[in-house]
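In: Structure here, sequence nowhere to be found:
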């Protein structure tokens, strides 16, 4: 096994973000939601071949230690970790970036100003406000990559979630924000905000989603969305989704377990 000397490591830039590079090349990226909040399950999912896996901190029981453990568990696999925070606070962004995350998914973005603030929180001065204490953090291999601070900004990938009527109204302005790499439409919350709680398949909601994905795809940003139903996922892909989540780990297990029980009960 090749082992770099400290001098060789120190000259290295921040690791390339393969997910961001793939989006920039226009390549489809198929993903999965990770909600077990457990590094063993996350490593299993990382071994399956998905292009990206969400480590969900909004609706799964994750915090900074569990997110860090899952980033460690995914190290060395081709599946790219996308960390979803429950909010876009500067301090929370700083912590997960120092833990080694390069791609963040931030929910409930409703304005260009909010998107600009998020982009600044992910970058070092003068482009942003990220604190430069990463030398003691996992992101720099614990000071093993001294060139990290000078090169990290280019590898940061910001995905903002637009999932309310206010966000849809501000979409064109959000698409102009430098530092935003992709816009993710949240069907469930969008449907709820439009008065259709629990039903994103109603024609009114679907038309808003179709229009939004098309507008994003026509911009220089990548369009993203989640659909665990195969036919719905195909429809969203046809409408312009480039980073498409097609499954959720907890649902995969729950559905397989229920189907197994049903076969035996019915038999």
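Out: Yes, it's here. Note that the coordinates shown come from a computational prediction; the quantities given were computed from them, not determined experimentally.
In: rest of the way, CA atoms for contacts and neighbours
Out: Will do.
In: Stretch 101-117: end-to-end distance?
Out: From the first residue to the last, stretch 101-117 extends over 18 Å; the measure is CA to CA, to the nearest Å.
In: any idea how far it is from the chain center?
Out: The gap between the average C-alpha position of stretch 101-117 and the chain average comes to 11 Å, counting by CA atoms, centre = their mean, to the nearest Å.
In: what's in contact with it?
Out: Contact with stretch 101-117 is made by 17, 20, 71, 81-88, 139, 155-164, 166-168, 170-171, 173-174, 176-180, as judged by CA atoms under 8 Å, 6 or more residues apart in numbering.
In: Repeat that for stretch 250-267.
Out: Contact partners of stretch 250-267, identified using CA under 8 Å, 6+ apart, comprise 34, 35, 36.
In: okay, those in CSV with neighbour count and secondary structure next?
Out: Compiled in CSV, those are given as follows (neighbours: other CA atoms under 10 Å; DSSP: H, G, I helix; E, B strand; the rest coil):
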residue, neighbour count, secondary structure
34, 28, strand
35, 22, coil
36, 17, coil
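In: now, among those residues, which is nearest to residue 225?
Out: Checking those against residue 225 with CA to CA, the nearest one is residue 34 at 14.7 Å.
In: correct me, but the closest one touches residue 59?
Out: No. Taking CA atoms under 8 Å as the definition, residue 34 is not a contact partner of residue 59, at 10.2 Å.
In: before we move on, back to that, looking at the contacts of stretch 250-267, which is nearest residue 218?
Out: When the contacts of stretch 250-267 are compared for distance to residue 218 (CA to CA), residue 34 wins out at 28.9 Å.
In: what residues are up against that closest one?
Out: When the contact criterion is CA under 8 Å, 6+ apart, the partners of residue 34 are 42, 53, 54, 55, 56, 248, 249, 250.
In: and residue 178, what helix or strand is that in?
Out: Element membership for residue 178, per DSSP states H and E: none, as it lies in no helix or strand.
In: okay, now the one to match up with it:
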């Protein structure tokens, strides 16, 4: 992963439809962004613009795809994404299909599309285009169920899986309780046994710092929409308090 993300990489979700968000996150100092196609109405055209702007701004552009469709993964990677996060991966068989969708033959099933962004519109030598796709594009399954935790070691050991991402919120929904720390610890240990890095999400700076201190290779901290909402609410509250104090 070091060729794509630095050690202890810090990123955020991009959910708003304005590509300007990506540039703002670059200036803020994030290492990467994850364009979220699962929980937003963002389309592939907007995602491509965000990917291009992220690369131009020095950010690694990852994309969370909405499903397991190989066609979606291929289009996102053709658009220049540095990798994909794939939701709800519960078995090694699913992980293998996803990893193969990210790789060119003989390692996978991805079709060649070197005339797009990933191939510099046909200007990148074919050998370099194929090498990048097979060696540097990140395939990151999301573990978000009790079954996924049970299968974590097998999923992480699948050739072509570069890291696993722990989806604590959906895991809590799946098992019906809010405290899933034991399950997350088991998944981290299983991935470690397979020699695969772990990523996680954090809702606050303190939680992100704790995850990095605990050894997670990358952390996705909050998102552009929530940061805007919190800043707006804090601004209004501060003005109201100041107005009341001086009246």
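Out: Looks like it came in fine. On a predicted model such as this, the values are computed, not experimentally measured, just so you know.
In: rewinding a little: give me the subset of the contacts of residue 34 of the first structure that lies in helices.
Out: Among these, the ones falling in helices (DSSP state H) are 42, 249, 250.
In: What about the aligned residue in the first structure for residue 91 of the second structure, how many residues nearby?
Out: Residue 91 of the second structure is assigned residue 111 in the first structure as its aligned equivalent, the criterion being TM-score structural alignment. Residue 111 of the first structure is surrounded by 18 other residues when neighbours are defined as other CA atoms under 10 Å.
In: again with the one 3 residues further on
Out: Residue 114 of the first structure has 15 neighbours, counted by other CA under 10 Å.
In: gap between it and residue 171 of the first structure?
Out: Computed with CA to CA, the distance linking residue 114 of the first structure and residue 171 of the first structure is 12 Å.
In: show me what contacts the residue opposite residue 198 of the second structure in the first structure once aligned?
Out: Residue correspondence, TM-score structural alignment: residue 198 of the second structure in this structure matches residue 223 in the first structure. Taking CA under 8 Å, 6+ apart, we find residue 223 of the first structure in contact with 182, 183, 184, 185, 213, 216, 217, 240, 241, 242, 243.
In: residues touching the fifth one, list them.
Out: What that stands for is residue 213 of the first structure. Residues counted as contacts of residue 213 of the first structure (CA under 8 Å, 6+ apart) are 185, 223, 224, 236, 239, 240, 241.
In: that older thread, using a markdown table, lay out the contacts of stretch 250-267 of the first structure together with distance to residue 191 of the first structure.
Out: A markdown table is the format used below for the contacts of stretch 250-267 of the first structure (distance: CA to CA, whole Å):
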| residue | distance to residue 191 of the first structure |
| --- | --- |
| 34 | 22 |
| 35 | 22 |
| 36 | 25 |
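In: Looking at those, which is nearest residue 27 of the first structure?
Out: Looking across those and measuring by CA to CA, the closest to residue 27 of the first structure is residue 34, at 21.9 Å.
In: Just give the nearest non-adjacent residue to residue 249 of the first structure, would you?
Out: Closest residue to residue 249 of the first structure in three dimensions, ignoring its sequence neighbours and counting by CA to CA, 6 or more residues apart in numbering: residue 34, at 5.5 Å.
In: Aligned to the one you found, what sits in the second structure?
Out: Under the alignment (TM-score structural alignment), residue 34 of the first structure pairs with residue 14 in the second structure.
In: Which one (most neighbours) among the contacts of residue 34 of the first structure?
Out: The member of those surrounded by the most neighbours (other CA under 10 Å) is residue 55, with 28 neighbours in all.
In: Next, count neighbours for residue 196 of the first structure.
Out: The burial count for residue 196 of the first structure: 16, using other CA under 10 Å.
In: gap between it and residue 210 of the first structure?
Out: Distance check for residue 196 of the first structure against residue 210 of the first structure: by CA to CA, it reads 17 Å.
In: The first structure: which residue goes with residue 176 of the second structure?
Out: Taking TM-score structural alignment for the superposition, residue 176 of the second structure sits opposite residue 195 in the first structure.
In: Distance-wise, check its match relative to residue 242 of the first structure.
Out: In this structure, residue 195 of the first structure lies at 27 Å from residue 242 of the first structure, with CA to CA as the measure.
In: tell me which element whichever residue in the second structure pairs up with residue 101 of the first structure falls in.
Out: Under the alignment (TM-score structural alignment), residue 101 of the first structure maps onto residue 81 of the second structure. With the criterion set as DSSP H and E, no secondary-structure element contains residue 81 of the second structure; it sits in neither a helix nor a strand.
In: Please, where are all the helices along the stretch 151-267 of the first structure?
Out: Under the criterion DSSP state H, counting those that start in this stretch, the stretch 151-267 of the first structure carries helices at the ranges 165-169, 171-174, 187-193, 203-217, 230-238, 249-266.
In: To residue 8 of the first structure, which of these lies closest?
Out: In this view, the helices of the stretch 151-267 of the first structure are compared for proximity to residue 8 of the first structure by CA to CA, and helix 249-266 is the closest at 38.6 Å.
In: start and end residues in the second structure for the closest one, please.
Out: Counting by TM-score structural alignment, helix 249-266 of the first structure pairs with residues 224-241 of the second structure.
In: helix/strand/coil for residue 124 of the second structure?
Out: State at residue 124 of the second structure, reduced to three classes by DSSP: H, G, I helix; E, B strand; the rest coil: coil.
In: With adjacent residues omitted, what lies nearest to the counterpart of it in the first structure?
Out: Residue correspondence, TM-score structural alignment: residue 124 of the second structure in this structure matches residue 145 in the first structure. Excluding its sequence neighbours, the residue lying closest to residue 145 of the first structure (CA to CA, 6+ apart) is residue 10, at 4.4 Å.
In: close enough to count as contact, the one you found and residue 142?
Out: No. Between residue 10 of the first structure and residue 142 no contact is recorded; they are 10.8 Å apart, counting by CA under 8 Å.
In: the strands in the second structure, which residues?
Out: If you assign secondary structure with DSSP state E, the strands in the second structure sit at 9-14, 32-36, 60-64, 83-86, 138-143, 164-166, 198-202, 218-223.
In: how much space between residue 216 of the first structure and residue 74 of the first structure?
Out: Distance of residue 216 of the first structure to residue 74 of the first structure, given as CA to CA: 29 Å.
In: Kindly apply the preceding question to residue 246 of the first structure instead.
Out: Counting by CA to CA, the gap between residue 246 of the first structure and residue 74 of the first structure amounts to 19 Å.
In: Tell me which of those two has more neighbours.
Out: Neighbours were counted for residue 246 of the first structure and for residue 74 using other CA under 10 Å; residue 74 has more, 22 against 19.
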